[in-house]
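Visitor: This is a predicted model, with the sequence first.
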Amino acid sequence: MTSQDKPNFSLSRSAVDADPSPVATAGAREWLGLALLALPTILLGLDLTLLHLALPALAADLQPTSMQALWIMDAYGFMIAGFLITMGTLGDRIGRRKLLMIGAAAFAVASMLAAFSTSAVMLIVARAVLGMAGAALMPSTLALITNMFADRRQRALGFGVWAAMFALGMALGPIVGGVLLEHFWWGAAFLIAVPVVGLLLLLAPVLLPEYLASRAGRLDFASVGLSLAAMLPVVYGIKQIAKDGLGFNPVGAIALGLVFAVVFVRRQRRLADPLLDMSLFANRSFSVALIVLLFGLVAVGGTMLLVTQYLQLVAGFSPLVAGLWMGPPALAMLAAGVTAPVVARRVRPGFVVAGALGLSWPGI
């Protein structure tokens, strides 16, 4: 996505005018389009937490090793992280609605592959493809909201709805997973995406306008490859150390990942249009915020995974009961996700973050 986006007038009746005259407010089509964009946004959040409850059932069926089970959980998020920016640039080039529909179709196909996987390796691959499809959905939805709502207040409301729907998806993941697993096999947790995507593909050409950027960024697949080559070996090494302790293979994998990380950073500093602007890290507030976010997400994700496994494997709860037990914290997460931006407009963001961490400490 670029800062100087212009819609393709041959494809859309809406336009972002550079004239300083008052901008037009959104009409019924734009608001219906926002409601439609809520569907893939919910799916993105849902897929991050849906598997937490399904893991014992699929482990009993596919018999993955402990390492494979972790990759089944992690492959989705890593592929989103690796391809997110590049997919945004691709949407600028080919059209944001087109990328949304391509990503949605790929998401449905990958969901069916995951649902009917016959081995742990097949499921890991399907989850990785799901992540790449998710990386196409996320920037497309945000970019379309930017273009559909020229009025600042309406655009801010649109972004607020997007954030709320993403949080709702994460909150619903354990509950929806528990209901599905109570009545169906573990693959049903993936198939829930198929009818949602079908509705999106049917209505998107009617409700969502197409937009092309006037100046699209450069597609840099080499940087994408380097970023993944830096992340994946490090994560593999950490997982192996946690399982078997220090050894040549995990230490070597971490060292290899760090080498690729150095190459990635040097490449970003050299490029005129980098995948990641390294100068951002010179801002202390930005760097500290990222570190806090990293540890916060690790704590939340790890705790949620641990608790869902404990409720089923130790406490002996059914998936439905375990999912209902996860309901209160999930709803609290949704409420916090909606209210935190409002509070941060009135209170220094640092105090909001510190307060949230303080509230979470007794629970952990």
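Guide: Structure's in. What do you need? Just so it is clear, the model here is predicted, and its values are computed rather than measured.
Visitor: alpha carbons only for contacts and neighbour counts from here, please
Guide: OK.
Visitor: Pick out the residue nearest the middle of the protein.
Guide: Closest to where the C-alpha atoms of the chain average out (Cα atoms, centre = their mean) is L44, at 5.5 Å.
Visitor: For that one, give its distance to L130.
Guide: If you measure L44 against L130 using Cα to Cα, to the nearest Å, the figure is 10 Å.
Visitor: And for G33?
Guide: Applying Cα to Cα to G33 and L130 gives a distance of 24 Å.
Visitor: Who has more neighbours out of the two?
Guide: Between G33 and L130, counting by other Cα atoms under 10 Å, L130 is the more crowded of the two (29 against 20).
Visitor: Double-check the more buried one against F107; I have them as touching.
Guide: Yes: the criterion here is Cα atoms under 8 Å, and L130 meets it with F107 at 5.5 Å.
Visitor: Assign V353 to helix, strand or coil.
Guide: Here V353 is recorded as helix under DSSP: H, G, I helix; E, B strand; the rest coil.
Visitor: From I124, how far out is A133?
Guide: Separation of A133 from I124 (Cα to Cα): 14 Å.
Visitor: Those two: who's more crowded?
Guide: A133 (29 against 22).
Visitor: take the one below as the second:
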Amino acid sequence: MAFNKVTLLLKWFGDIRNKCQKSRYQLNVNVGLIFLGCTFDLLNVASMISLIDDLAKTYNISYTTASWSLTSYAVTFAGFIACMGRLGDIVGNSVLFTISCSLFAILSLLCAVMPNFPAFAVFRAIQGICAAGLVPCAYALIPILAPKEKVQTYFSIVSCGFSSTIGLGLIIGGAFAATKIGYRGIFYLTFAVMSVISIVAFFFTYDVERLNKKPEKDQVQTSVKSLDFIGSLIFVAGSILIVVGLTEGGESWNRPVTYVTLIIGIILFFGFFVWNCTYAKIVRGIRCVGIDTSKYFEKVQLLIPVDVLFMKNFIPIVLAFALNNACLFSCLYIIDQYSQYAERDSPLLAGVKLVPLIICMVIGNALCAFESTKLKPRVGVALGFFLALAGSVILIQLHLVKEDVFWKIFFSSQALVGFGVAIFYPYALQIAVGGAPDQSKGIASGVAQTFGQLGIEITFSVMASVLGNINEMKGRTDAVQKFRTGFQNCSYFTVAVGALGFLVTAICIRDIHPPNDDNSDLESSIHRTKIEIDQEKSGSEGEA
């Protein structure tokens, strides 16, 4: 009896979901969910930058220890995002997006109620894994669901969330820091909003790809089993070790925990690409020593398909993602931290000083949405970096100004950087994700986001190394001058990554052509590894 009621209830939910996903509002609702999901993921991170001091006071720990509230999240996010993107391609980006939103909401509530910091840091790390499933699948869904002529517009709309959230998160975090609820406020807010997103996504988003093509259940299970677990493990381990090494480098580059971890991470990271690109030859070698490769190795779907890895513009555009994030976050870090430590502003006021950045990024995204046909993607990304470089050049004049720094330096600098980054982002997504095959959009998004996260970690590591121990410096009589000198040196890094990014996008990015809709070409792209192995096997049998 109870089983029949459960069956009827599930059927009722299924009928409602079918009606929701076939409604004329389906696309707009899903874009709204993607926008809110990505926005609150980043809002949660940005707010924690302003809440580290409050976290340290609440748990009675040092500032350095409290910063692991960001580091633990960043480590797992960067390590798992590419793997989760590939998993989304296999099980369905809409399925993984919905599940990730639900788990993110639950973990936000757990972070808010944890009685000690170690438990808090563990749940933040798990939350980073959920974010790694949320973000790449969200971006991958846009070109799958939207008409081709609207993809650029929807990318620009979603990018508005990225644009507005960075500065807004600092302001909201500063506001919560001034209240009794403290850091817990942002997690309660995130729990409430992400719970609503999860419920609506269950009806509008979950398995929405079936409207175009619904894979058989057995095929999905087989695909999951054929995921390249060895390559995924190498990639995840390498990414995590690089992020940890860069984070530890912010304190000191002379400690073994820093350089040993970083070197091993880099070796694993490049080792993954060797594994990925020479997989067919590796399988042939395994077969030559008498090991049966037909049950697993020959059925493996590589984490990054070779056709995606060597897709036109893919390598330079993922490097551009890293440089773009490095330019943006170094500018943001300098303005926010200079305001707090050199000018002695509160975290809330320091966040308010970033409002021009928010406004210019939103305007830039809006222009890309409504004027998307006016610029080619390669021109859009190069123009974005040119404006960001111009803003960075203004920032290095910091040592020449002692009064009204905001109006003389920060205002125009962040306006140009924000406008440039906003123009770059939707066009870069169009190149990296929009140009990938439908079955590989998740991994394309994941790899781009991985490099973007590495750019952020490199930035924070360099900033921390240049500035040294901020807590020790605050008590010195010449603290203000030391801070001015330190932030001046940090600005050179902003100019360097901006200039390098402009060169990469201006020289290495080429015009893209509309993707080929031929199904045979698509099947060839997805099953390339299997074909190569079969060809080599036939060749070896012929020689025998």
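Guide: Looks like it came in fine. Only a predicted model underlies this, so the values are computations on that prediction, with no experimental measurement involved.
Visitor: what's the TM-score here?
Guide: The TM-score (TM-score structural alignment, normalised by the length of the first structure) is 0.79; 347 aligned residues with a Cα RMSD of 3.5 Å.
Visitor: Just give the closest residue to T71 of the second structure, not the sequence neighbours.
Guide: With Cα to Cα, 6 or more residues apart in numbering as the criterion, T71 of the second structure has its nearest non-adjacent residue at 7.3 Å, and that residue is T247.
Visitor: and that neighbour, how many neighbours?
Guide: 26.
Visitor: Also the one 5 residues further on?
Guide: A count of neighbours around S252 of the second structure, defined by other Cα under 10 Å, yields 17.
Visitor: what do you get for V347 of the first structure?
Guide: For V347 of the first structure, the count of nearby residues is 12 (other Cα under 10 Å).
Visitor: That one belongs to a helix?
Guide: No: assigned with three-state DSSP, V347 of the first structure falls outside any helix and is coil.
Visitor: Next up, the contacts around Q268 of the first structure.
Guide: Residues near Q268 of the first structure by Cα atoms under 8 Å, 6 or more residues apart in numbering: 223, 274-278.
Visitor: May I see the residues you listed organised as TSV, with secondary structure added?
Guide: Converted to TSV, those look like this (three-state DSSP):
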residue	secondary structure
S223	helix
P274	coil
L275	coil
L276	coil
D277	coil
M278	helix
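Visitor: Write the ChimeraX selection for whichever of those are buried.
Guide: Selection of buried members from these for ChimeraX, criterion 16 or more other Cα atoms under 10 Å:
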select :223,274,275,276
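Visitor: who does the helix or strand hosting I443 of the second structure touch, helix- and strand-wise?
Guide: Using DSSP states H and E, I443 of the second structure maps to helix 441-467. The criterion is 3 or more Cα pairs under 8 Å, 6 or more residues apart in numbering; DSSP states H and E, and the helices and strands that helix 441-467 of the second structure contacts are helix 68-91, helix 117-145, helix 229-249, helix 314-341, helix 479-508.
Visitor: Pull up the aligned stretch in the first structure for that helix.
Guide: Under TM-score structural alignment, helix 441-467 of the second structure corresponds to no residues of the first structure.
Visitor: immediately after that helix, which helix or strand?
Guide: helix 470-474.
Visitor: Which positions in that following helix come out as buried?
Guide: If you call a residue buried by 16+ other Cα under 10 Å, then helix 470-474 of the second structure has these buried ones: M473.
Visitor: what residues does it touch?
Guide: Helix 470-474 of the second structure is contacted by residues 341, 479, 482 when judged by Cα under 8 Å, 6+ apart.
Visitor: now do 6 Å
Guide: Identification of contacts with helix 470-474 of the second structure by Cα atoms under 6 Å, 6 or more residues apart in numbering yields A479.
Visitor: try stretch 174-187 of the second structure
Guide: 50-51, 108, 112, 347-348.
Visitor: Could you tell me how far the top helix by length along the first structure lies from the centre of the chain?
Guide: With secondary structure taken from DSSP state H, the first structure has its longest helix at helix 152-183. Between the centre of helix 152-183 of the first structure and the centre of its chain there are 12 Å (Cα atoms, centre = their mean, to the nearest Å).
Visitor: Pull out the buried residues from that helix.
Guide: Residues 154-155, 158-181 are the ones in helix 152-183 of the first structure that count as buried (16+ other Cα under 10 Å).
Visitor: just the angle between that helix and helix 120-148, please?
Guide: Counting by axes from the mean of the first three to the mean of the last three Cα atoms, to 10 degrees, helix 152-183 of the first structure lies at 160 degrees to helix 120-148.
Visitor: Identify each buried residue in the next helix or strand after helix 152-183 of the first structure, please.
Guide: Using DSSP H and E, the helix or strand that follows helix 152-183 of the first structure in sequence is helix 188-191. Within helix 188-191 of the first structure, the residues that qualify as buried are 188-191, counting by 16+ other Cα under 10 Å.
Visitor: which residues of the second structure does helix 188-191 of the first structure align to?
Guide: Helix 188-191 of the first structure corresponds to residues 185-188 in the second structure, going by TM-score structural alignment.
Visitor: Average offset of that stretch relative to the first structure?
Guide: Averaged over the aligned pairs, stretch 185-188 of the second structure sits 1.7 Å from the first structure after superposition, using mean Cα distance after the TM-score superposition for the first structure.
Visitor: longest helix anywhere in the second structure?
Guide: The second structure, longest helix under DSSP H: helix 26-59.
Visitor: Report the buried residues of stretch 276-292 of the second structure.
Guide: 276-277, 279-280, 283-284.
Visitor: err, stretch 110-118 of the second structure, not the other one
Guide: Buried residues in stretch 110-118 of the second structure (16+ other Cα under 10 Å): 110-112, 117.
Visitor: got it, and stretch 61-80 of the second structure?
Guide: For stretch 61-80 of the second structure, by 16+ other Cα under 10 Å, it's 63, 66-80.
Visitor: And for stretch 191-211 of the first structure?
Guide: Neighbour-count burial for stretch 191-211 of the first structure flags 191-194, 196-197, 200-201, 204, 207-211 (criterion: 16+ other Cα under 10 Å).
Visitor: Filter those residues down to the ones in helices?
Guide: Among these, the members found in helices (DSSP H) are 191, 193-194, 196-197, 200-201, 204, 207.
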